[in-house]
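1. Sharing a model prediction with you, sequence too.
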Amino acid sequence: MTQAPRITYPQSLNGLSTREEIADTVIRAALGLDSNNKALWESSWAADPDITFSVGSTVMKGLESINNDCFNRVGPMDTQHLITGIRIDVKDGLNTAHLTANALAQHYRAGQGQDPNAEFRLGGGTYDIQVVKESDGQWKIKTWVINTIWSQGTRAVFQPA
């Protein structure tokens, strides 16, 4: 079977409203994970060394920790993160905003996403994200909390086979 050509995604888009720019932070992050595109993933995170990413009781602080404990594990997997119901609270003139969303995330070991008998992990929940507008004009994630409400499958897919 032939591998499809890798698609490159821009780190910023033109002509977006403020709300669309804010929503794009989480969309960029998810697309970065799903395409194993570290540059796109990192473009969604603020430069602040105190950024945090929380999944359940696991709290990662700083981009190096977030990359080691999340991107480097999930990025190579066959995944799809679907985000909907995005709500944004932003006040004119401020460089901070709050975003909430519903999400579904499907995970398979690398190369196994097309196998109907492969082990998987599917989870549904909410995202609670604080974003900041940085000096480059882009909105970026400062804190991201994932609240998993339900899941199916096995956590074992996150471990090497």
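-> Good, I have the coordinates.

2. CA atoms for contacts and neighbours, from now on please.
-> Fine.

3. got the contact list for the helix ranked longest in the chain?
-> The residue-count maximum for a helix in the chain (DSSP state H) belongs to helix 18-34. Helix 18-34 is contacted from outside by 11, 37-45, 71, 74-75, 77-83, 86, 88, 90, 97, 99, 131, 138-141, using Cα atoms under 8 Å, 6 or more residues apart in numbering.

4. hold the first one in mind and look at this next one:
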Amino acid sequence: MAYPQSLGVLSTREEITDLVVRACLGFDSNDKPLWESVWAESPDIIFEINGNVMKGIDEMNKNCFDIVGPMDTQHLISSIRIDVKDGADTAHMTANALAQHYHKGQGQVPDAEHMLAGSTYIIHAVKEYNGLWKIKSWVLKIIWTQGSWAVMQPKVV
């Protein structure tokens, strides 16, 4: 099922919130166009996970989406805070997240190897020339994990 990249008339805060929700839904549904729809049209976009900096959509896809997208995952976002001034073209968002990861096809297998991560997201968004809000940089700080980091490596069959 393809998910819409736009939800119609939203307030500024809802548009900015939708960026992180849409990105995580892209991961969980392995929907690369949905994932890519949140990123600013700029070669200097950044996605950082615990100090590992990925620059540009191609590097982000290769080192993150192409690994996590095909997995059985669920990302739950909460405690979203947005700092944006009326009429501004930049915004800052923080959120907390729980993300469960299983190898593809293993999400419903009892006692399957998994990794649950509790993280903080720090996101800088920009309003582009076309009026759409997009992510310019996303710093993902993993605070804690349960389970096995081996799940994050492609499973050899």
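-> Yes, it's here. Note that the structure is a prediction, hence the values are computed from the model and not measured.

5. TM-score for these two?
-> In this superposition the chains share a TM-score of 0.96, using TM-score structural alignment, normalised by the length of the second structure; 155 aligned residues with a Cα RMSD of 0.8 Å.

6. in the superposed pair, what's the mean gap between the next helix or strand after the longest helix of the first structure and the second structure?
-> The C-terminal neighbour of helix 18-34 of the first structure among helices and strands, as given by DSSP states H and E, is helix 38-43. Here the mean offset of helix 38-43 of the first structure against the second structure after fitting is 0.3 Å, by mean Cα distance after the TM-score superposition for the first structure.

7. so whichever helix or strand comes after helix 38-43 of the first structure matches what in the second structure?
-> Note on helix 38-43 of the first structure: by DSSP H and E, the next helix or strand toward the C-terminus is strand 52-55. The aligned range for strand 52-55 of the first structure in the second structure is 46-49, by TM-score structural alignment.

8. Check the offset of that stretch from the chain's centre.
-> With Cα atoms, centre = their mean, to the nearest Å as the basis, stretch 46-49 of the second structure stands 10 Å off its chain's centre.

9. hmm, who's touching it?
-> Residues from elsewhere that reach stretch 46-49 of the second structure, judged by Cα under 8 Å, 6+ apart: 53-56, 60, 136-142.

10. change it to 10 Å
-> Residues outside stretch 46-49 of the second structure that contact it (Cα atoms under 10 Å, 6 or more residues apart in numbering): 39-40, 53-57, 59-60, 64, 119, 121-124, 135-142.

11. Buried subset of those residues as a PyMOL selection?
-> Listed next is the PyMOL selection for buried residues among those, using 16 or more other Cα atoms under 10 Å:
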select buried, resi 39+40+54+56+57+60+64+119+121+122+123+124+135+136+137+138+139+140+141+142
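
12. how about residue 26 of the first structure, what's its match in the second structure?
-> Looks like residue 26 of the first structure aligns to residue 20 there (TM-score structural alignment).

13. now residue 143 of the first structure
-> Aligned by TM-score structural alignment, residue 143 of the first structure pairs with residue 137 of the second structure.

14. was I right about that match contacting residue 45?
-> Yes: using Cα atoms under 10 Å, residue 137 of the second structure is in contact with residue 45, at 5.6 Å.

15. Can you check my assumption that residue 73 of the first structure lies in a helix?
-> Yes: the assignment for residue 73 of the first structure by DSSP: H, G, I helix; E, B strand; the rest coil puts it in a helix.

16. That one is in contact with residue 159, isn't it?
-> Yes: counting by Cα under 10 Å, residue 159 is a contact partner of residue 73 of the first structure at 8.4 Å.

17. follow-up on the earlier one: okay, now the match of residue 26 of the first structure: neighbour count?
-> By other Cα atoms under 10 Å, 23 other residues sit near residue 20 of the second structure.

18. do the one 10 residues further on as well
-> As a burial measure, the neighbour count of residue 30 of the second structure was computed by other Cα under 10 Å and equals 21.

19. what sits in contact with each of residue 137 and residue 45 of the second structure?
-> 39, 54-55.
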